[in-house]
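A.B. asks: Sharing a model that was predicted from the sequence below.
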Amino acid sequence: MKTTGDRIEIHLNKQRLIFLLISALAFFAIGIWFVANPGFFKRGMIGNPAVISGIGMLTLVVFGLSSFVLGKKMIDQQPGVIIDKSGITDNSSGIAAGHIPWKDIKEIKPARLFNKKFVNIVLKKPISKNNGAKKKGKKDDDIVVSISNNTLQCSFEELENALKSAFDKYKVS
């Protein structure tokens, strides 16, 4: 984490990105093997060559896309997260949110999915589930941007504390 005046930069963890890229490429190679040799797996319920080919194709798509995104992140020189007086800039993942001004943020809170921790940034502008056609008694859902420290050079606690303290400092009521 690099702090310069009112600006905090949290850089991408290139070692973690390399590990994730190698893992994605390994699964991509397994997908190629499944598509090229579906008859190799003849036992059990998934011994059907069509099922093996389907699993291989799905693996190629998912891990091929993952490898592409991780490869782009490897050459990205921008910080993963920038926190300053104008807001939060998220560049931490392949589906990063970009710049979020403080005036658009309602709340910053920790979240957990299975065993993985995230910092959720809840935005003030709700989006209706029913495409703008409001029904009586229906509550609009919040838009939430989740940031994980998975590809960042910081712990979850450091990320959470930096975001919360900056929000308390710069929030617009």
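C.D. replies: Now that the structure is in, tell me what you want to look at.
A.B. asks: C-alpha from now on. contacts and neighbour counts both.
C.D. replies: Will do.
A.B. asks: Please work out which residues outside stretch 100-109 touch it.
C.D. replies: Contact with stretch 100-109 is made by 85-90, 119-125, 160, 163-164, 167, 170-173, as judged by C-alpha atoms under 8 Å, 6 or more residues apart in numbering.
A.B. asks: got the end-to-end distance for it?
C.D. replies: 15 Å (C-alpha to C-alpha, to the nearest Å).
A.B. asks: put this beside the first:
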Amino acid sequence: MEKKIIKRNKTKLFFAFLGSVLFVAAGFYILDKPMKLIPGLENIVGSAAIVFFGALSVFAFLFLMNNKPAVIVDETGITDYSTNIGVGHIKWEDITEFTIRKVFNHRFIIVHVKNPEVYINKASGTKKWLRKRNNAMYGSPISIPENNIKHNIDELYNLFLLEWEIRNGDKIA
């Protein structure tokens, strides 16, 4: 099989970065020019916007500067760098099925694996907690969001199925 490289969607990443920077600026504005509607609320809202969207802008910027592909599909498996909690390499023999989920108009491919704990435990701290959360919600710690890839998600799903079927015959769930 020829290696397939799926790139990041840098346009959407740029707009995520830009939007988060604007929310940080709004947070500073709220702190600088409080409306005095509810005493103290401006401090909480402004500070929360700066912290949350500040962190989001850093992650979006780092992803923008990162030239790694989002996903690599080759004869050994799938390599996932599509998100900050991407698990890296997933062997074909570890995969049990693929599903597409939709949450609030955002679609993503769930890669179900035999031993999710192995992929959860490859991380620590917040990444580990997020992988556990994904596993509890979707039955797998591995998800590839449509917004992060520069490829049609249905085509990528079909590519995954085709390559997995070639290696696993009639084991498709």
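C.D. replies: Thanks, I have it. Being a predicted model, the structure only gives us computed values, none of them experimental.
A.B. asks: And the TM-score between these chains?
C.D. replies: Scored against TM-score structural alignment, normalised by the length of the first structure, the superposed chains reach a TM-score of 0.78; 151 aligned residues with a C-alpha RMSD of 2.1 Å.
A.B. asks: what about the one residue sitting closest to the centre of the first structure, distance to residue 156 of the first structure?
C.D. replies: By C-alpha atoms, centre = their mean, the first structure has its centre lying nearest to residue 93, at 4.8 Å. Distance of residue 93 of the first structure to residue 156 of the first structure, computed by C-alpha to C-alpha: 15 Å.
A.B. asks: Would you check the span in the first structure matched by stretch 7-21 of the second structure?
C.D. replies: Taken onto the first structure by TM-score structural alignment, stretch 7-21 of the second structure occupies residues 11-25 there.
A.B. asks: Now do the SS call for the counterpart of residue 65 of the first structure in the second structure.
C.D. replies: Counting by TM-score structural alignment, residue 65 of the first structure corresponds to residue 55 in the second structure. What DSSP: H, G, I helix; E, B strand; the rest coil gives for residue 55 of the second structure is helix.
A.B. asks: Residue 101 of the first structure -> the second structure?
C.D. replies: Per TM-score structural alignment, residue 101 of the first structure is aligned with residue 91.
A.B. asks: measure that match to residue 66 of the second structure for me?
C.D. replies: 24 Å.
A.B. asks: now swap in residue 95 of the second structure and tell me
C.D. replies: 27 Å.
A.B. asks: So if I had to pick from the two, which one is more boxed in?
C.D. replies: residue 95 (19 against 12; other C-alpha atoms under 10 Å).
A.B. asks: can you pull out the strands in the first structure?
C.D. replies: 2-4, 7-10, 81-84, 87-90, 98-101, 105-113, 116-123, 144-147 (DSSP state E).
A.B. asks: Now do the third one: which elements does it pack against?
C.D. replies: Applying 3 or more C-alpha pairs under 8 Å, 6 or more residues apart in numbering; DSSP states H and E, one finds that strand 81-84 of the first structure contacts strand 7-10, strand 87-90, helix 156-170.
A.B. asks: how about those in JSON lines, adding distance to residue 18 of the first structure?
C.D. replies: As requested, these are exported to JSON lines (distance: least, C-alpha to C-alpha, whole Å):
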{"stretch": "strand 7-10", "distance to residue 18 of the first structure": "18"}
{"stretch": "strand 87-90", "distance to residue 18 of the first structure": "20"}
{"stretch": "helix 156-170", "distance to residue 18 of the first structure": "20"}
